[in-house]
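> need a structure here:
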Amino acid sequence: MATSINRRNFLFSTSMPAASVLVGGIHHGYGEPVDPIGTFEPFIQRDHLPDPVIIDSLDLHERDGNWFIRARSKDGAEGWSVGHPSKMELSQRTFTRVISPYMRGKDARDLDQLVDGVFVSGSNYKMQGQLFWVPLAAAEFAILDLLGKVAKCSAADLLGGQQRRQIDLYIANNHRSKDPRESLRRITKSVASIEAKALKIKIGGRMKVVDQVPGRTEKIIPMVAESLGERCTLYADANSSYLSVKKAIEVGRILEANKFAFYEEPVPFDYLDETKQVAEALEIPIAWGEQESSQWRFKWMVENSSVRIFQPDLFYYGGLIRSLRVARMAALRGLDCTPHISGGGLGFLYMGIYAACCPNPGPHQEYKGLSDNFPWESTGDKITVKAGTMTAPNGPGIGVNIDPGYIAKANQIK
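Below you'll find the predicted structure:
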């Protein structure tokens, strides 16, 4: 579709106070819930959806460890998505007993409101975290596919407009248990596999562990810079490795000296003040947000933390709409919102939709490979990866069809 949105429209007006730009106004009233963050302006574009699209069913199916979600309207239209493989297995009852019953009978065009409504319905807010937001994300993706197929437009167009046709990628690597030389060999191989122009390495030992291989971090950083720094943008992810702010800053100085472009999650992810201290001490941009599930904390971190790159996970944070809200918050400060991609499902596809419609996704998007665990095909331009870029999904809905014959043999989860 030709629908487009520019950065100015995305922000509404950069001269307005942050709260009023982010939201449609903070509503006060007796007997009604009042959220201090306000009510977000909707992303779903109704131009091609003049009539209600009532959700008749929202079903979960499983085959070979893959979790498929079908959204069906009362008129018989269908949308499909694929959930996070391991997290959907754990959260399947949340989907079937909480998410699906809430969505049935609702107008899918109200999806922006539905992702908030299901959270505050009953005591659902007490389930805040991945095992709530992952199944909601899967439901949202299927409903977006349904809406796009009804409207005959892409999910990116539904969410504001297709900004780009090609997505520049960084290839993610995870070789913490390997010595520096073997790590470099594997990183180099992964870069060559897609002719990547950007890459991300793992440093530290993950979650309060300084290093799995003693001294690896201090060695691998300059080795990667010397070998690949001339042809690739370099990023580094500590995954909450450093309990000490001092140590996190020391590693940050090494990254700066080797011209790395961001430093992800240097201290434990929920150490908000310590994250702020590290960000303020270093020149290298700090990236943060993979584990966050609260819109309020994202807003606080955007406004107060000195973090410069925000990273909601499209599964863990509850989908595209909530992640695009974080992008809108970040854009007000002139900052990027580059989502984290957890592996499996159709994560690459949801990343492509996000980057296609978001004005401030950052220069490169995380890439962990195309899904090959089940048969699928593009419904628009063929989705390929070459020369470090991926074709943006632009077919109706989420831009792919999953082989109906494969899904027909899946087990429905009741």
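
> Only C-alpha atoms from now on, for both contacts and neighbour counts.
Will do.

> how about the residue nearest the centre of the chain, what does it touch?
What sits nearest the mean C-alpha location of the chain, by C-alpha atoms, centre = their mean, is Leu314, with 2.7 Å. Leu314 makes contact with Ala137, Leu320, Ser323, Pro339, His340, Ile341, Gly347, Tyr350, Met351 under the criterion C-alpha atoms under 8 Å, 6 or more residues apart in numbering.

> Tell me the one among the residues you listed nearest to Phe269.
Distance to Phe269, by C-alpha to C-alpha, is smallest for His340 among these, at 13.5 Å.

> quick one: contacts for that closest one?
Going by C-alpha under 8 Å, 6+ apart, His340 touches Glu290, Gln311, Pro312, Asp313, Leu314, Glu366.

> one more time with 6 Å, if that's ok
Counting by C-alpha atoms under 6 Å, 6 or more residues apart in numbering, His340 touches Glu290, Gln311, Pro312, Asp313.

> for comparison, sequence B:
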Amino acid sequence: MIKDIRTYKLCYEGINDERDALAIKGLAEHPMEIVVTEIETSDGYVGYGESLAYGCSDAVQVTIEKILKPLLLKEDEELIEYLWDKMYKATLRFGRRGIAIAGISGVDTGLWDIMGKKAKKPIYKLLGGSKRKVRAYITGGYYSEKKDLEKLRDEEAYYVKMGFKGIKVKIGAKSMEEDIERLKAIREVVGEDVKIAVDANNVYTFEEALEMGRRLEKLGIWFFEEPIQTDYLDLSARLAEELEVPIAGYETAYTRWEFYEIMRKRAVDIVQTDVMWTGGISEMMKIGNMAKVMGYPLIPHYSAGGISLIGNLHVAAALNSPWIEMHLRKNDLRDKIFKESIEIDNGHLVVPDRPGLGYTIRDGVFEEYKCKS
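So this is what the prediction gives:
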């Protein structure tokens, strides 16, 4: 029985000045901020989940505490599917996307953490998976006033030296000519055996994305992520049809219903989603299995804390995903939230074989990284 649900707003102030195109264009800032949900059962089990909180942590926390928590107290924590439906239907009038689904995401992941701990099995095994390692690509190449072309080359060379065979570079904030030069410089230093993807963070118009996509084709780019606004599915489908470079996305979509439309319209070639905002582990598994039925690869997105990274990793292992996204930017909410270190082996993330998520929250971390406002 669910005894209590507690939430924590965590912020990391030490993130550097690196930005993507959305931030540079003044359309969105991405503070390193998460909401952690802690679920306690009457028989002493505790599970943890993470919710999207890009500047909206107050709203996410209130949604969990005031709307979702009263629905869940005294319920059987093992009835995960039933509880997901209960939360979703209770928030239909104002949810279905955004903050409500972000709240559900954290709760759902926490419930799976508890289920694994009770069963004494890692989540990926409960989901039927067997894969112990998932190949990771590193997202870097952010824009920064302190990062000239030489430092960009050094950064990407470092990732390859660590054993990663895939990298992703931010584009869209500079002119197309400047971004192409950045990509050419990176190719020179990483060689032909490393896959290079790009991420425009939704900033291009259709015409701009089409032009940039044709330039990217000539460079042999691995995939072109979120070229345009997520809502323009028909235009994204036109891009996917007209361009040889694969279109990837859209992590900014929510739940199986939105992803069904993305896939039905053939708006992408590669499906990307994230447990912290698509509805948690339960919903990501549904999206992943639907992608299998419709013939799409699923590569999990990642951008925030350690809990969502590990949640994504369990789902990737269960779905046999070919890749998973990883960042190596300085981020204590990823690297210092657990007692254990996140294990990387020659460019792969190692799936923990310990019960639940497989990681232990470090003592005092909620107080240490508590948001100041």
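
> The residue nearest to the centre of structure 1 matches what in structure 2?
By TM-score structural alignment, Leu314 of structure 1 lines up with Val275 in structure 2.

> where do the helices sit along the stretch 201-350 of structure 2?
206-218, 233-242, 255-264, 275-278, 280-294, 306-319, 332-335 (DSSP state H, counting those that start in this stretch).

> For these, could you give me CSV that also reports distance to Gly95 of structure 2?
Formatted as CSV, the helices of the stretch 201-350 of structure 2 follow (distance: least, C-alpha to C-alpha, whole Å):
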stretch, distance to Gly95 of structure 2
helix 206-218, 28
helix 233-242, 21
helix 255-264, 11
helix 275-278, 12
helix 280-294, 15
helix 306-319, 21
helix 332-335, 27
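
> quick one, which of these is nearest to Gly163 of structure 2?
Using C-alpha to C-alpha, the nearest of those to Gly163 of structure 2 is helix 306-319, at 18.3 Å.

> Comparing that closest one with structure 1, how large is the average distance?
Helix 306-319 of structure 2, aligned to structure 1 and superposed, deviates on average by 1.8 Å (mean C-alpha distance after the TM-score superposition for structure 1).

> For that helix, enumerate the helices and strands it packs against.
Using 3 or more C-alpha pairs under 6 Å, 6 or more residues apart in numbering; DSSP states H and E, no helix or strand is in contact with helix 306-319 of structure 2.

> which of the residues in that helix are buried?
306-319 (16 or more other C-alpha atoms under 10 Å).

> With stretch 69-84 of structure 1 instead?
Residues 69-73, 77-84 are the ones in stretch 69-84 of structure 1 that count as buried (16+ other C-alpha under 10 Å).

> Scan structure 1 for its longest helix.
helix 130-151 (DSSP state H).

> and it, which stretch of structure 2?
Helix 130-151 of structure 1 lines up with residues 98-119 of structure 2 when matched by TM-score structural alignment.

> The matching stretch vs structure 1, average offset?
Looks like 1.5 Å for stretch 98-119 of structure 2 (mean C-alpha distance after the TM-score superposition for structure 1).

> residues of that stretch that come out buried?
98-117.

> Identify all contacting residues around stretch 364-371 of structure 1.
By C-alpha under 6 Å, 6+ apart, the surrounding residues in contact with stretch 364-371 of structure 1 are Asp168, Leu169, Tyr170, Ile171.

> element containing the last one, please.
Using DSSP states H and E, the secondary-structure element containing Ile171 of structure 1 is strand 166-172.

> so that strand matches what in structure 2?
The counterpart of strand 166-172 of structure 1 in structure 2, using TM-score structural alignment, spans residues 133-139.

> swap in stretch 262-275 of structure 1?
Counting by TM-score structural alignment, stretch 262-275 of structure 1 corresponds to 223-236 in structure 2.

> Tell me which residues of that stretch come out buried.
Applying 16+ other C-alpha under 10 Å to stretch 223-236 of structure 2 flags Phe223, Phe224, Glu225, Glu226, Pro227, Ile228, Gln229, Thr230, Leu233, Leu235, Ser236 as buried.

> Could you do stretch 323-334 of structure 1 as well?
The neighbour-count check on stretch 323-334 of structure 1 (16+ other C-alpha under 10 Å) flags Ser323, Leu324, Arg325, Val326, Ala327, Arg328, Met329, Ala330, Ala331, Leu332 as buried.

> Could you measure from the second one over to Cys357 of structure 1?
Note on Leu324 of structure 1: its distance to Cys357 of structure 1, by C-alpha to C-alpha, to the nearest Å, is 9 Å.

> ok, back up a step: after superposition, how close is the match of strand 166-172 of structure 1 to structure 1?
Stretch 133-139 of structure 2 sits 0.7 Å off on average (mean C-alpha distance after the TM-score superposition for structure 1).

> and that stretch, how far out from the chain's middle?
12 Å (C-alpha atoms, centre = their mean, to the nearest Å).

> Residues contacting that stretch, please?
By C-alpha under 6 Å, 6+ apart, the surrounding residues in contact with stretch 133-139 of structure 2 are 166-168, 323-327, 347-351.

> now stretch 64-72 of structure 1
55-61, 78-83, 85, 142-143.

> Just the ones of these in strands?
Ile55, Asp56, Ser57, Leu58, Asp59, Leu60, His61, Glu78, Gly79, Trp80, Ser81, Val82 (DSSP state E).

> and stretch 155-170 of structure 2, how far apart are its ends?
Criterion C-alpha to C-alpha; first-to-last residue distance in stretch 155-170 of structure 2 is 13 Å.

> Could you tell me how far stretch 366-378 of structure 1 lies from the centre of the chain?
A distance of 16 Å separates the centroid of the chain from that of stretch 366-378 of structure 1, by C-alpha atoms, centre = their mean.
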